[in-house]
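>>> need coordinates for the following:
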Amino acid sequence: MTTVVTDNCLKCRFTECVTSCPVSAFRAGPEMLYIDSETCIDCGACVPKCPVQAIYEDLDLPEDMLQWIDINASEAKLWPKITAKDVPLEGALDRKQSLGF
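You can find the predicted model right below:
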């Protein structure tokens, strides 16, 4: 089991979630975060930290988002680990508002 970042993170990359991860499972892609399924212990600590509700435990993932399990698994292998809060991407606040948060 793992926790998964979905497309609400796209073009936001808020990083409040990474500071709650006890095993440093987050990876920073150029447009969003990903969770390394081999590192994640499925504690769920990051889920309530996301300001755009982009993170789900895989068992709670809506059916139309199941592809994000594989996307996280493959993309996490490509990007560096992120363990500290960073500034969101340019335009992230506008994206957050457009998502209704």
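>>> every contact and neighbour count from this point should use C-alpha atoms.
Fine.
>>> show me the helices in this structure, by range?
Using DSSP state H, the helices of the chain run over 67-75, 92-98.
>>> which of these is buried the deepest?
helix 67-75 (a mean of 17; mean count of other C-alpha atoms under 10 Å).
>>> want to put them side by side, so please do this one too:
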Amino acid sequence: MTYVITEPCIGTKDQSCVEVCPVDCIYDAGDHFMINPEECIDCGACEPECPVEAIYPEDEVPDDQESYISKAASHFE
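Next up, the predicted model:
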């Protein structure tokens, strides 16, 4: 399992999650940040730091935000 950054990040891009990531797997993808699923160690440090609650474990992403799972995967191919 990995963590996924979803739509609420768009337009906010608060860097709190980037600052706490121990493996630097969160990247600026233009309109929002994305977590590289291959680099994420599933530590969860980023989730509580997000002020807009945009970060979810992959298996808990809301149904209407699931496109962000594949969006992150394809972004890092």
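>>> what does the superposition give as a TM-score?
In this superposition the chains share a TM-score of 0.91, using TM-score structural alignment, normalised by the length of structure 2; 77 aligned residues with a C-alpha RMSD of 1.3 Å.
>>> same list (the helices of structure 1) but as TSV, adding distance to M32 of structure 1.
Converted to TSV, the helices of structure 1 look like this (distance: least, C-alpha to C-alpha, whole Å):
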stretch	distance to M32 of structure 1
helix 67-75	10
helix 92-98	11
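>>> who wins for proximity to R27 of structure 1 among those?
helix 67-75 (8.3 Å; C-alpha to C-alpha).
>>> remind me what that closest one packs against, helices and strands.
With contacts taken as 3 or more C-alpha pairs under 8 Å, 6 or more residues apart in numbering; DSSP states H and E, helix 67-75 of structure 1 sits against strand 3-5, strand 33-35.
>>> show me the one of those strands that comes nearest T15 of structure 1.
In terms of C-alpha to C-alpha, the element of the helices and strands packed on helix 67-75 of structure 1 nearest to T15 of structure 1 is strand 33-35, at 8.1 Å.
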